[in-house]
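A.B. asks: below are the sequence and a predicted model; questions follow.
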Amino acid sequence: MLHRTIHLFRKELRLHDNPVLLAALESSEALYPVYILDRAFLTSSMHIGALRWHFLLQSLEDLHKNLGQLGSCLLVIQGEYETVLRDHIQKWNITQVTLDAEMEPFYKEMEANIRHLGAELGFEVLSLVGHSLYNTQRILDLNGGKPPLTYKRFLHILSLLGDPEVPVRNLTAEDFQRCRAPDPGLAECYRVPLPVDLKISTESLSPWRGGETEGLQRLEQHLTDQGWVTSFTKPRTIPNSLLPSTTGLSPYFSMGCLSVRTFFYRLSNIYAQ
């Protein structure tokens, strides 16, 4: 049976190497791409300040644009996540919720609550790892249920796991054409809010613009300079430089605008040459 699915974006705000979104598309007749903007959660648990708010909103706007190019859209629904899900699962006759598996305690608690809600309302829940290079639960399992406390032990565990999984293929318009897209009126109703809508200061904006598009461009700029890549040594960076002597990609990995597996295998190919 094909599902009517809410795909819940959390920290994989991208379309490249997004295994759970690909699985959602392959198993659904209708797909609602949703980001729940729970301001209380983001402020209290995630400790998001003005700069990160701007980065997040820019990332959501970029994701909405990229989804639009493939025939879909992003629905940003404001409110407490469990209340939002309960209301819209019933309103849209949802039979499946898909989401990226995360390691932080508050995200794991969120997933557990969604699974309890699924048992109550009768929908399935699918989560897959895509935000980290390895499945962190596998690392814990191989170390007796505890995190490795030394770098040497950590490397030993990784040697048992082998190479990370390769990135999944890029999504196409054909993938989205197989699923019914949200009604265009929903996109207007649940648009990405502007900073002024959330009363977020527009002073001291960062030159690092959020989003998958910007992240991929920055990644490409660094990796085309293969001499810089092969000669890079972390202790020899300049901490007070106006421009970073490292890649400057950390915020894009943190928000999931860039895939760490894509980065890993692109670097591996360069080192192998």
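C.D. replies: Thanks, I have it.

A.B. asks: C-alpha only now, for contacts and for neighbours.
C.D. replies: OK.

A.B. asks: now the top helix by length along the chain: buried residues?
C.D. replies: Assignment by DSSP state H gives helix 50-69 as the longest helix of the chain. Neighbour-count burial for helix 50-69, counted by 16 or more other Cα atoms under 10 Å, picks out 50-67.

A.B. asks: ok, stretch 223-231 next?
C.D. replies: Residues 223, 229 are the ones in stretch 223-231 that count as buried (16+ other Cα under 10 Å).

A.B. asks: that one: how far from the chain's middle?
C.D. replies: Relative to the centre of its chain, stretch 223-231 is centred 27 Å away, using Cα atoms, centre = their mean, to the nearest Å.

A.B. asks: next up, a structure to set beside the first:
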Amino acid sequence: MTACLLWFRRDLRLTDNPALIAALERGTPVIPVYVHDPASEDPWAPGAASRSWLHHSLTALAEDLARRGSRLVVRSGPALQTLRALIGETSAGAVAWNRLHEPAIAARDARIEAALASDGIETSSHNAALWSEPGQIATGSGGPYRVFTPFWRALAARLPDAPVSPAPERIPGPRQWPAGIAVETLALRPSIAWDQGFYDPWQPGEAGAYRRLRRFLDEDLRGYGDARDRPADDGCSRLSPHLHFGEIGPRQVLQAVRRAQAGGDLPEHDAEHFLRELGWREFAHHLLHHFPQTPDQPLNAAFAAMPWRRDRDHAADLQAWQRGRTGIPIVDAGMRELWASGWMHNRVRMIVASLLTKNLLIPWQQGARWFWDTLVDADLASNTLGWQWVAGCGADAAPYFRIFNPVLQSQKFDAGGRYIRRWVPELAHLPDKAVHAPWTMRDAAPRDYPAPIVDLAASRQRALDAFARMREDG
């Protein structure tokens, strides 16, 4: 039998990799390949932070393959053309890959599958990214869920319980390998060292993902239900970039959590709370599959009439938000954390998004684009769900008229101001009472920190008035 191309995409691991298992089961040489084809993902080609992570993840995968007597063949160009070239060079008779569900990628993959089949090439695609793929869970009427809680009930009832497949000790390769290019040739890292602070808490690659999971289970899962809302504490799993790039799979995480539960010393509500959060990731992919227009368009069509700001100060306010110079300490702390680390605490993501869309009345799509370019865990499904949820125009959205008060949120979840002081050092000397809203105390705000660019009370009322006009126009 002829060789099989194993087409890696965002499944950059050897453990519990269904496409790898399928390729090995053929009993023929396996040729791992990675095809860099960002143009096929337009208009949502990976952003700068994602590309930086991808550089390190591909390097780690190549090293893992080398330890098993294999190698990663890296090519750049249109995926179908590149795969056909590799098939011609190697006489491969099959291609195996794991499915992705972003609209542009799914459409591209369908074209590739049909084209290769017409060439007489055996193809197989598999699920490595989700517990249950879109289409496997439906409402009683057969349609997609638009509310999370019933979706989670349906998903939780069918969580996978099959054992996780270990990484193979050896991967048989061909007698003669096709040529590839170095990962560095892809120029994924930024031209300036903007990403130098990204990797203190992480090590991209499968080994780093597993270590991150073990640390979370051993140190942070107990008490997760409360700690995950406090941005100054390391109470989140921080598995999101590892899951996005497929360095670890959700079945592996589920199995590890269930084993921790079986140990008997883990509060049930902490484990279930964490699994429920992973359920939101599944829900996001479910929604994106059924509503592929939502990265750019509101799921709630009434929001097409939302009177977003179009005044001349719009761009200046957006830039102040992006740079962490709004004068609202918790917001500025979050935006600076994002720029410096490629990540932001989930509670703070909601706070900064609410300020942008509600208080500043800047369209949610502009915030989503900024996150897309600056988050190492930028995921089209989750990013879309999160921004539409806060803006009030998506599935299971918060009431559209709900507006986070960033001062109250800061006082509640960062009471001692530790998170603010870390990321906004200009305010480090302020007493706890002043650090959340320095403008409210006479002579408290330092001269090198800006005054608020928006009045929170007045802008809240402006947003409520805008929602009222939207409903009238709709």
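C.D. replies: Yep, it's here. Just so it is clear, the structure is predicted and the values come from calculations on it, not from any experiment.

A.B. asks: can you check which part of structure 2 the following helix or strand past the longest helix of structure 1 sits on?
C.D. replies: The helix or strand immediately downstream of helix 50-69 of structure 1 is strand 75-78, counting by DSSP states H and E. The alignment of strand 75-78 of structure 1 onto structure 2 (TM-score structural alignment) covers residues 73-76.

A.B. asks: show residues contacting that stretch.
C.D. replies: With contact meaning Cα atoms under 8 Å, 6 or more residues apart in numbering, stretch 73-76 of structure 2 is reached by 31-37, 82, 178-183, 186.

A.B. asks: mind checking how far that stretch is from the chain centre?
C.D. replies: Counting by Cα atoms, centre = their mean, stretch 73-76 of structure 2 comes out at 24 Å from the chain centroid.

A.B. asks: once aligned to structure 1, how far is it on average?
C.D. replies: Once the two models are superposed, stretch 73-76 of structure 2 sits on average 0.7 Å from its counterpart in structure 1 (mean Cα distance after the TM-score superposition for structure 1).

A.B. asks: so what's the nearest residue to H16 of structure 1 once chain neighbours are set aside up against?
C.D. replies: Nearest non-adjacent residue to H16 of structure 1, counting by Cα to Cα, 6 or more residues apart in numbering: N170, 5.0 Å away. Contacts for N170 of structure 1 (Cα under 8 Å, 6+ apart) come out as 15-18.

A.B. asks: now N170 of structure 1, what's its secondary structure?
C.D. replies: Judged by DSSP: H, G, I helix; E, B strand; the rest coil, the three-state class of N170 of structure 1 is coil.

A.B. asks: what residue of structure 2 takes the place of it?
C.D. replies: Residue pairing (TM-score structural alignment): N170 of structure 1 is matched to P166 of structure 2.

A.B. asks: returning to that earlier point: the longest helix of structure 1 vs structure 2, mean deviation?
C.D. replies: Mean deviation of helix 50-69 of structure 1 from its aligned counterpart in structure 2 after superposition (mean Cα distance after the TM-score superposition for structure 1): 0.6 Å.

A.B. asks: contacts for that helix, please.
C.D. replies: For helix 50-69 of structure 1, contacts defined as Cα under 8 Å, 6+ apart pick out 13-15, 73-74, 173, 192-195, 200-202, 204-206, 208-213, 255, 257.

A.B. asks: those residues, buried ones only, as a PyMOL selection?
C.D. replies: Remark: buried members of the contacts of helix 50-69 of structure 1, expressed as a PyMOL selection using 16+ other Cα under 10 Å:
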select buried, resi 13+14+15+73+74+192+193+208+209+210+211+212+213+255+257
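
A.B. asks: and the helices in the stretch 201-350 of structure 2?
C.D. replies: Ranges of helices in the stretch 201-350 of structure 2, per DSSP state H, counting those that start in this stretch, are 206-215, 224-227, 240-244, 250-262, 268-290, 314-323, 329-341, 346-354.

A.B. asks: which one of the ones you listed lies nearest to E41 of structure 2?
C.D. replies: Closest approach to E41 of structure 2 among the helices of the stretch 201-350 of structure 2 (Cα to Cα): helix 268-290, 14.5 Å.

A.B. asks: now do that closest one: everything it contacts.
C.D. replies: Outside helix 268-290 of structure 2, the residues that touch it by Cα under 8 Å, 6+ apart are 101-103, 130-135, 144-146, 148, 151-152, 155, 221-225, 254, 257, 261, 294, 381-382, 384-385, 395.

A.B. asks: what's it aligned against in structure 1?
C.D. replies: Per TM-score structural alignment, helix 268-290 of structure 2 has no counterpart in structure 1.

A.B. asks: one step back: take the contacts of helix 268-290 of structure 2 and keep only those in helices.
C.D. replies: Using DSSP H, the contacts of helix 268-290 of structure 2 in helices are 103, 148, 151-152, 155, 224-225, 254, 257, 261, 381-382, 384-385.

A.B. asks: state the pair within these that is farthest apart.
C.D. replies: Top of the distance list for these (Cα to Cα): P103 and Q261, 36.5 Å.

A.B. asks: and those two? Which one has more around it.
C.D. replies: A count of neighbours by other Cα atoms under 10 Å puts P103 above the other of P103 of structure 2 and Q261, at 19 against 16.

A.B. asks: if we look at stretch 9-20 of structure 1, which residues are touching it?
C.D. replies: Here stretch 9-20 of structure 1 makes contact (Cα under 8 Å, 6+ apart) with 21, 33-36, 59-60, 63, 66-67, 98-100, 102, 126-131, 167-171, 211-212, 254-259, 261-262.
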